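1. Below is the sequence, then the predicted model.
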Amino acid sequence: MQRLILVDKSVIIRKVAKRILSDLGFLVSEADDAQTALSICKGRVPAVMIVDACLPGATDLIGEVRELPGGDKVKIYYCLIEGKFKHMMQGKRAGADDFLLKPFDREILTKVFSDQSKTAA
């Protein structure tokens, strides 16, 4: 079972996404701020990380995770409300691998993450 950390200020977003991603076979951790997320990642680097672009310190968090041992292997999704090129480039420069647009639902998360959950951690 792959570890995934979901970093978002919204309790509702975390709750819904955790339920869907857990159903897809991920072991999901949650954090509502960058500091908590970094502490979790220092304990054990996840296979996948979803970071809300609106979170204070989101790009710094991505860079700090990349510097951790094994951090270069984490698949990081930068989660945006809209696909603005400027924000996408900020995430990419920080080290994000891909983007996820909010609001997302079961269909979107299943399409993006169903194959990844089956890969060995």
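-> That came in fine, so what should we check first?
2. hey, let's count contacts and neighbours off CA atoms from now on
-> Fine.
3. didn't Ala120 look like it was pressed against Met1?
-> Yes. Contact status for Ala120 versus Met1: in contact at 7.2 Å, counting by C-alpha atoms under 8 Å.
4. higher neighbour count, these two?
-> Per other C-alpha atoms under 10 Å, whichever of Ala120 and Met1 has more neighbours is Met1, with 15 against 8.
5. Quickly note the distance from the residue positioned nearest the centre of the chain to Ile13.
-> With distances taken as C-alpha atoms, centre = their mean, the residue of the chain nearest its centroid is Ile50 (1.0 Å). From Ile50 over to Ile13 the distance is 11 Å, taken as C-alpha to C-alpha, to the nearest Å.
6. before we move on, what about Ala34?
-> Ala34 is 16 Å from Ile13, by C-alpha to C-alpha.
7. Then Ala47?
-> 20 Å.
8. who's more crowded, the two?
-> Ala47 (23 against 16).
9. from memory that one sits against Leu4, does it?
-> Yes. With contact defined as C-alpha under 8 Å, Ala47 counts as touching Leu4 (6.0 Å).
10. so Tyr78 sits in a helix?
-> No. If the criterion is DSSP: H, G, I helix; E, B strand; the rest coil, then Tyr78 is strand and not within a helix.
11. which residues touch it?
-> Ile50, Val51, Asp52, Ala53, Met88, Gly91, Ala96, Asp97, Asp98, Phe99, Leu100 (C-alpha atoms under 8 Å, 6 or more residues apart in numbering).
12. just checking, the fifth one is part of a helix?
-> Yes. Assigned with three-state DSSP, Met88 falls within a helix.
13. another structure for you, compare them:
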Amino acid sequence: MSVEIKTGAHILVVDDDLRLLRLLQRYLTEQGFRVSIASSAKEARTILLAVYPDALVVDVTMPGENGLEFTESLRKEGFHFPILLLTARGEPQDRIAGLEAGADDYLGKPFEPKELMLRLKLHIKRVSTPSPNEPSGPVKLGTLEYDPQRSLLKDKNNNFIHLTSGEAALLSLLTWHANEVLSRESIARALSLDDIGERAVDVQITRLRRRLEKDPREPQFLQTVRGKGYVLKPGG
């Protein structure tokens, strides 16, 4: 099944392997993307001063600031585009570390460029295409308000709270199924995390609770239903 993306979606690829950089630049360009490349996190930061890409592809094992450190710092700085990590280490614990740093996806080396392209298309589509089940207006979560049509979370003073694309996708999914218990399995499948494992869902839930809850250890809105899964209970 083909996945449509907006024309000219911009991808920034960051990897110290210049041969791989050139290969991905050529392949993704042929697939209709606009592509920028950087051989280090430092070089990528310079590019980010001028452009805001639709997605980022980052190698984990770069010298200097590695991919995990770079991803985590970008999230802290408020960048919320999808980030896909590349690594020769494909163990589940490595993937979990990537998600904890704020990444949306993880692809082990060696990989087929077509798989990378398809994953990028899915993530870009996920953050740009509304669901037919979306509520018609913003959803109240205490003093916060979430607009699922624009994937925007703001506080009572109308200050926007940055969400990663993974956090926004999870919150949108829970919003579309508000007051409905969703199993970890169904969430993993909906967010394309099933190849990583349900532990990845717990990581994203924990990250999202830090955004939504006054006390993430005693969640009011994003609750755990023991033995069943998670449920979002909106309310003012």
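-> Arrived safely, thanks for sending. Bear in mind the structure is a predicted one, so any value in this text is a computation, not a measurement.
14. Now the TM-score, please.
-> Aligned and superposed, the two chains score 0.82 in TM-score terms (TM-score structural alignment, normalised by the length of structure 1); 118 aligned residues with a C-alpha RMSD of 2.2 Å.
15. Most neighbours of all the contacts of Tyr78 of structure 1, which one?
-> Neighbour tally across the contacts of Tyr78 of structure 1 (other C-alpha under 10 Å): the maximum, 30 neighbours, falls on Val51.
16. matching residues in structure 2 for whichever strand or helix holds that residue?
-> According to DSSP states H and E, Val51 of structure 1 maps onto strand 48-52. Against structure 2, the aligned range for strand 48-52 of structure 1 is residues 55-59 (TM-score structural alignment).
17. Stretch 91-104 of structure 1 too?
-> Under TM-score structural alignment, the match for stretch 91-104 of structure 1 is residues 98-111.
18. and the matching stretch, how far from the chain's centre?
-> How far stretch 98-111 of structure 2 lies from its chain's middle: 10 Å, per C-alpha atoms, centre = their mean, to the nearest Å.
19. do the same with stretch 111-122 of structure 2
-> Distance of stretch 111-122 of structure 2 from the chain centroid (C-alpha atoms, centre = their mean) equals 15 Å.
20. Quick check: buried residues in it?
-> Residues of stretch 111-122 of structure 2 classed as buried: Leu116, Arg119, Leu120, Lys121, Leu122 (neighbour count, 16 or more other C-alpha atoms under 10 Å).
21. Kindly report the same for stretch 27-35 of structure 2.
-> Within stretch 27-35 of structure 2, the residues that count as buried by 16+ other C-alpha under 10 Å are Tyr27, Leu28, Thr29, Phe33, Arg34, Val35.
22. next one: stretch 70-78 of structure 2
-> By neighbour count on 16+ other C-alpha under 10 Å, the buried set for stretch 70-78 of structure 2 is Phe70, Thr71, Glu72, Leu74, Arg75.
23. Would you convert these into CSV that also reports distance to Thr175 of structure 2 and secondary structure?
-> Formatted as CSV, the buried residues of stretch 70-78 of structure 2 follow (distance: C-alpha to C-alpha, whole Å; DSSP: H, G, I helix; E, B strand; the rest coil):
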residue, distance to Thr175 of structure 2, secondary structure
Phe70, 30, helix
Thr71, 26, helix
Glu72, 26, helix
Leu74, 26, helix
Arg75, 22, helix
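24. Show me what the lengthiest helix in structure 2 is packed against.
-> Looking across structure 2 with DSSP state H, the single longest helix is helix 113-128. When contacts are defined as 3 or more C-alpha pairs under 8 Å, 6 or more residues apart in numbering; DSSP states H and E, helix 113-128 of structure 2 packs onto helix 18-30, helix 165-176.
25. could you give the angle of it to helix 18-30?
-> If you take axes from the mean of the first three to the mean of the last three C-alpha atoms, to 10 degrees, helix 113-128 of structure 2 sits at 60 degrees to helix 18-30.
26. which residues of structure 2 fall in strands?
-> Secondary structure of structure 2 (DSSP state E): strands at 10-14, 34-38, 55-59, 83-87, 105-108, 139-141, 144-147, 152-154, 160-161, 222-225, 229-232.
27. The third one vs structure 1, average distance?
-> Which is strand 55-59 of structure 2. Taken over the aligned residues, the distance from strand 55-59 of structure 2 to structure 1 averages 0.5 Å (mean C-alpha distance after the TM-score superposition for structure 1).
28. who's in contact with that strand?
-> Contacts of strand 55-59 of structure 2 (C-alpha under 8 Å, 6+ apart): 10-16, 66-67, 81-87, 120, 124.
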